[in-house]
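In: What follows is a predicted protein model with its sequence.
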Amino acid sequence: MRGLWQLAISASATLDLSQKGEVSNCALLGPQYPMPEGLSTSSIINDMKAVFSKLVDEAISTKKTPWGPIELVNTSFSVGVFSIDSDEFLYEFHHHGPGLDGTLTGEALDNGTLYRIGSITKLLTVYTLLVKLGPSYWSQPIVKFIPELADAPDDDPVHHVKWSGVTLGALAGQMSGIARDNGFADLTGFPGLTDLGFPPLNESDIVSCGLPGMGPCTKKEALHKILQQDPVTASWYTPIYSNEAYQLLGMAYENITGESMEDAFNSAIKEPLGLSRVVWRQPGNDSNVIDVDFEHPLIGFKFQEDLGTYNPTGGAYASLSGLSSIGRSILRSSLLAPATTREWLKPHTLTAQARSAVGKPWEIVRMPVPIAPGSNVTRLADLYTKDGGIGAYLSHLILSPDHGVGVTVLLASRSAFGDAGGATFDSLSELLLASWIPAAEAAARDAAGRNLAGTYVAADGTTDSVVSLALRPGEQGLAIERLIYNGTDILAVLADVREVAGGHLHFVGLAGSQRLAFRAVWGRALGEDNEAAGRPPSVLRGPKCGSPWGAVDALRYGNFGLDEFLFEVTDEGDATVLTMPAFRTRLVKQAAGKPTAPLGPDWEDEPQDVVS
């Protein structure tokens, strides 16, 4: 076999890829490295705890962050950072504004204090449906479960929703095309609009339920209003945010099962997770809430005001600890099969913004994250977020599946939807993300460097087969610095047959039985870019990477991909063995500092790195 490799390499044995200039360093979507064991004890994370505490102290003292102001008098907030490897917070902080004295029923604001969480309830609704029914129901049309919609006219696409084309998944993923609200947030709640030039309305057109202080609409009243509405767009045309979509999901679930959404949430989510500080409807005389009123005719719902059939869209309450526990359980797949969680944590549709997508009901943000501390090279990490706002309350749950961490922000302010409260909410969210997501990325990279990088040699002690892996500044993944099999430089062979210019190993999410699976993303020499050459930019290929996901597993030998690399690791994550299935070889990790012997009689010198 060695002779065949030498024949293949003969034309390129002296190839110097460094002469080709820049080499691509492309990646697959997802984490580049495994989540480190014991993230909460990582030195990088512990350093961030100290740094972030100082950042918060500075924000409090100066009343501002780089993203905007912090209002401290009439605003109270609770923020937390959590991870999947511990039930304790990585960080938490609470502030109670002196202007809100008398709003706490407990002695102090803490991680058990209940806030309204508004539209984060949508997340609880989807979570409940997934646990109770599974994802198979997403493809079912809503008319199967709400017969009133099946009988609605659909002959005019401009004025009538074609309900037979609206599935439960379309409702959950904001692709139904139906109206945003019925009753809730209708401008007829504002007095004096006719004096400003709005036309007078018939009595039957004036909203009589659903607005603050009116009481919630009954199911019959809500469906009557829904059937009178024009569609916003056709189903599956473009994402349109809809609150009443989740009102309908709640009705559909109750018709499918005969169980109320509240009972379903309690039995599917609350009880299995042991959540005492998350409730589906108003908590009554609870001993630890923050009860802030916000006078507004459209959205000024009081703390104890029930939303009735709108509860599945925005009626729940949660504490910092309770909501963070829900986020942690999603990242851990505590209640769902891992495959179901992975399916759920994927985009449902794109938006008009390049770094924004929509899920069920995720508001997905594509965050550029430095690949290493201080690096100007970034990769995109998808953050699965859901925010909420109702009355005096704003809330945010942000999950980073790549890192196994999440962020929770809960805020109460009498100007929650004004400049002060809203700006504070945004500033806190940005400060948390800009600090903790890069720290988690750095911790994973650091652990990969310590645990996986190094030199792997043949198990019999010879160095006829050697793989050297390293972290390189400005590059993502584990760089393949040497790949020698039976005395042959495999990277040089690949350079000859496929113009491969080195490669980097990237984690592909497969872990079990103390094994980790990686795939190599092969590099290529980059010629002069289009801009420098006076050519228009490439639409299909992009500036450097094109579509690396399409090349994975493309080079195969004996039914195994040449890009497959498997690590055997200890309980602490330290690699001991590297297997390359295509080469039917198993290499052991060399102890740090141990010299590598010459490569054998056919090599006078060790080969140079093929990636410059």
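Out: Done, it's in. Numbering: from 1, shown residues only.

In: from here on, contacts and neighbour counts on C-alpha atoms
Out: Noted.

In: Whatever helix or strand residue 409 lives in: what's the following helix or strand?
Out: When elements are assigned from DSSP states H and E, residue 409 belongs to strand 405-413. In the C-terminal direction, the helix or strand that comes right after strand 405-413 (DSSP H and E) is helix 419-451.

In: what's downstream of that next one, the next helix or strand?
Out: Taking DSSP H and E, what comes next after helix 419-451 is strand 454-458.

In: packing partners for that next one?
Out: strand 466-470, strand 585-589 (3 or more C-alpha pairs under 8 Å, 6 or more residues apart in numbering; DSSP states H and E).

In: For residue 391, which of those strands is the nearest?
Out: strand 466-470 (52.7 Å; C-alpha to C-alpha).

In: now that closest one against strand 585-589, angle please.
Out: 50 degrees (axes from the mean of the first three to the mean of the last three C-alpha atoms, to 10 degrees).

In: Which strands and helices lie in contact with strand 466-470?
Out: For strand 466-470, the packing partners by 3+ C-alpha pairs under 8 Å, 6+ apart are strand 454-458, strand 478-485.

In: now the angle between strand 466-470 and the longest one, please.
Out: It stands for strand 478-485. Angle, strand 478-485 to strand 466-470, by the same axes, to 10 degrees: 170 degrees.

In: how far out from the middle of the chain is strand 478-485?
Out: Put simply, strand 478-485 sits 32 Å off its chain's centre (C-alpha atoms, centre = their mean, to the nearest Å).

In: Let's have the helices and strands packed on strand 466-470 in a markdown table, adding distance to residue 318.
Out: Output for the helices and strands packed on strand 466-470, formatted as a markdown table (distance: least, C-alpha to C-alpha, whole Å):
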| stretch | distance to residue 318 |
| --- | --- |
| strand 454-458 | 47 |
| strand 478-485 | 41 |
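
In: picking up where we left off before, can I get the helices and strands packed on strand 454-458 in CSV including mean neighbour count and distance to residue 296?
Out: Converted to CSV, those look like this (neighbours: other C-alpha atoms under 10 Å; distance: least, C-alpha to C-alpha, whole Å):
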stretch, mean neighbour count, distance to residue 296
strand 466-470, 21, 59
strand 585-589, 20, 66
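
In: Now those strands in a markdown table, please, with extra columns for distance to residue 576.
Out: Below are the helices and strands packed on strand 454-458 laid out as a markdown table (distance: least, C-alpha to C-alpha, whole Å):
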| stretch | distance to residue 576 |
| --- | --- |
| strand 466-470 | 13 |
| strand 585-589 | 5 |
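
In: hang on, residue 334 is in a helix, isn't it?
Out: No - looking at residue 334 with DSSP: H, G, I helix; E, B strand; the rest coil, it is coil, so not inside a helix.

In: got another, please set it beside the one above:
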Amino acid sequence: MTSSYDELLPATRRALLHRIAVAQSEGRAPSFVAGVQRDGQLMWSGSRSSVDGHAPDADTQYRIGSITKTFTAVLVLRLRDEGLLDLNDPLERHLPGTGVGDVTIAQLLGHSAGLSAETTAPWWERTPGSLRPELADVLGDQSRMHPVGRCHHYSNPGYTVLGSLIEAVRKASWEDILRSEILEPLGLHRTSARPEAPHAGGWAVHPWADVMLPEPCEDLGLMAPAGQLWSTAADLCRFAAFLAEGDERVLSAASVREMRTPSVPAEAGEWESTYGLGMQIVRKEGRTLVGHTGSLPGFLAGLWVSVDDGIAAVALANATSGPSAGAVAADLVRIVAEAEPRIPEPWRPLPEVDHALLELTGPWYWGTQSFGLRLVADRGMELQPLGGPGRGSRFAGEVDGTWTGLNGYYAGETLRVVRLEDGSVSHLDLASFIFTRAPYEPGAAVPGGVDKEGWRGLKA
């Protein structure tokens, strides 16, 4: 039997519409639009508007604010994957003369470079970028707020620096690089640095009265890599699919996973929120969501992906404050995941049997702790504790016959099979830990040796 997600159930669609209707009404947003993507396919979109008979759709542009940072981070990872830089390189190596050249590229991506949260005055989001023509005008004299690498401190100027880094390495403008390396390959034809019709106008809604004021729409200049972009619910759902699976035309699945991996410790009191490389990571009701939120005067945006559920949601509003687009997007993911849980793929046997690997499967012992080793697809292995908590990991096979840890305690560590002279398996060596077929197996290469008297009872 095959499964299909051609459309959501009517009850699910109504629940999604109800959620954005409440957000638009209670948040007093002039308009609100949202979309839900599942396994790479736009499954639903909806909108609400304060104008009778006129509502936006999934093709209407809104300004997406700091979701722009995720696009900028993708461009940096592309440079890394091409060997043009290393994430641990100091900024000065590629972009000299900033005054903050000792920070690393990774620290800028993860907001742990200790830079200030905002630019020098005036408020950059409501003033033209021409007021800050140079990086010195962005960073100012007091750019260091915290010790480098010690904590997460969100920095808009940090992403301006990354945009300038991209331009310095590529020898082209951030906007042109973005278009040719991300937007065009992924088919994001309705994402742009400046608004393209149809697009929403940005509004401020009075906090104590139901009246509105138009917000200015400024070209942010050097600050563009931190928050310039306009996009649509449909385009952002396509981008969300890329953030879940990668796309070899833009960035590999492995590099996208790296972006989704925490790069800094969570702040005290915020244990369910951290940051990767250009991506926010949160825990909501037992579900891990990755993506980003964004805001600029007149606009709110949220994009969240649940990779495990294969679901992403986007929420966009044209109000300076009011509805939490991030909270709504998270709720849309939850609604679909709970109402229509992902149907697992059918179990299928491996296409072929490698008997040399098959003999490695089964129970192994690290000291007295028992583990099970399973053979998985693509010559991979999975080591999991049996009967209790412990250090488990997945491993990818390498051409030299070893395996490299992919997650957990052993991420990046090497698993080796040690054989006797006759070719039979003696033990497993994992990051210096010896795994044997029996607990403290006599004659095995257990560090410290195994007592010759063997196991004994209380009266022995």
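Out: Thanks, I have it. Just so we're clear, the structure is a prediction, and the values are computed from it rather than from any experiment.

In: So after superposing, what's the score?
Out: Scored by TM-score structural alignment, normalised by the length of the second structure, the superposition of the two chains gives a TM-score of 0.71; 388 aligned residues with a C-alpha RMSD of 4.0 Å.

In: returning to that earlier point: contacting residues around the strand holding residue 409 of the first structure?
Out: With C-alpha atoms under 8 Å, 6 or more residues apart in numbering as the contact definition, strand 405-413 of the first structure has outside contacts at 74-84, 115, 117, 290, 292, 294, 320, 323-324, 327-328, 331, 392-400, 421, 425, 428-429, 432-433, 437, 440.

In: what residue of the second structure matches up with residue 400 of the first structure?
Out: Aligned counterpart of residue 400 of the first structure in the second structure: residue 306 (TM-score structural alignment).

In: I'd like the distance between that match and residue 250 of the second structure.
Out: In this view, residue 306 of the second structure and residue 250 of the second structure are 21 Å apart by C-alpha to C-alpha, to the nearest Å.

In: same question, residue 340 of the second structure
Out: Here the distance between residue 340 of the second structure and residue 250 of the second structure works out to 31 Å (C-alpha to C-alpha).

In: What of residue 315 of the second structure?
Out: From residue 315 of the second structure to residue 250 of the second structure the distance is 24 Å (C-alpha to C-alpha).

In: Comparing those two, which residue is more hemmed in?
Out: residue 315 (33 against 20; other C-alpha atoms under 10 Å).

In: what's the counterpart of the more buried one in the first structure?
Out: Using TM-score structural alignment, the partner of residue 315 of the second structure in the first structure is residue 409.

In: ok, now residue 197 of the second structure?
Out: For residue 197 of the second structure, the residue aligned by TM-score structural alignment is residue 287.

In: what's the neighbour count on that match?
Out: Quick note: residue 287 of the first structure (other C-alpha under 10 Å) scores 13 neighbours.

In: and residue 517 of the first structure, what element?
Out: Going by DSSP H and E, residue 517 of the first structure is part of strand 515-522.

In: Report the separation between the residue mapped onto residue 169 of the second structure from the first structure and residue 129 of the first structure.
Out: Correspondence of residue 169 of the second structure to the first structure, assessed by TM-score structural alignment: residue 256. Residue 256 of the first structure sits 11 Å away from residue 129 of the first structure, going by C-alpha to C-alpha.

In: These two - which one has more neighbours?
Out: residue 129 (21 against 13).

In: From residue 167 of the first structure, how far off is that one?
Out: Here the criterion is C-alpha to C-alpha. By it, residue 129 of the first structure lies 14 Å from residue 167 of the first structure.

In: How about residue 38 of the first structure?
Out: Distance of residue 38 of the first structure to residue 167 of the first structure, computed by C-alpha to C-alpha: 42 Å.

In: quick one, strands of the stretch 151-300 of the first structure?
Out: 278-279 (DSSP state E, counting those that start in this stretch).

In: quick one, helices of it?
Out: 168-172, 219-228, 244-257, 261-265, 271-273 (DSSP state H, counting those that start in this stretch).

In: Looking at those, which is nearest to residue 88 of the first structure?
Out: Of the helices of the stretch 151-300 of the first structure, nearest to residue 88 of the first structure by C-alpha to C-alpha is helix 271-273, at 14.7 Å.

In: same for that closest one, what does it pack against?
Out: Using 3+ C-alpha pairs under 8 Å, 6+ apart: helix 271-273 of the first structure touches helix 320-332.

In: which residues in the second structure does the helix or strand following the helix it packs on align to?
Out: As assigned by DSSP H and E, the chain's next helix or strand after helix 320-332 of the first structure is helix 338-344. Helix 338-344 of the first structure corresponds to residues 253-259 of the second structure when matched by TM-score structural alignment.

In: which parts of that stretch are buried?
Out: By 16 or more other C-alpha atoms under 10 Å, the buried positions in stretch 253-259 of the second structure come out as 253, 255-256, 259.

In: Put together a markdown table for the residues you listed, with distance to residue 129 of the second structure on each row.
Out: Putting those into a markdown table (distance: C-alpha to C-alpha, whole Å) gives the following:
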| residue | distance to residue 129 of the second structure |
| --- | --- |
| 253 | 35 |
| 255 | 32 |
| 256 | 31 |
| 259 | 28 |
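
In: Out of the residues you listed, which is nearest to residue 109 of the second structure?
Out: Distance to residue 109 of the second structure, by C-alpha to C-alpha, is smallest for residue 259 among those, at 9.2 Å.

In: How about that closest one, nearest residue that isn't a chain neighbour?
Out: Excluding the flanking residues, the one nearest residue 259 of the second structure by C-alpha to C-alpha, 6 or more residues apart in numbering is residue 277, at 4.5 Å.

In: For the one you found, which residues are in contact?
Out: Per C-alpha under 8 Å, 6+ apart, neighbours of residue 277 of the second structure: 73, 106, 109-110, 258-263.

In: Repeat the analysis, applying 6 Å as the threshold.
Out: Taking C-alpha atoms under 6 Å, 6 or more residues apart in numbering, we find residue 277 of the second structure in contact with 109-110, 259.
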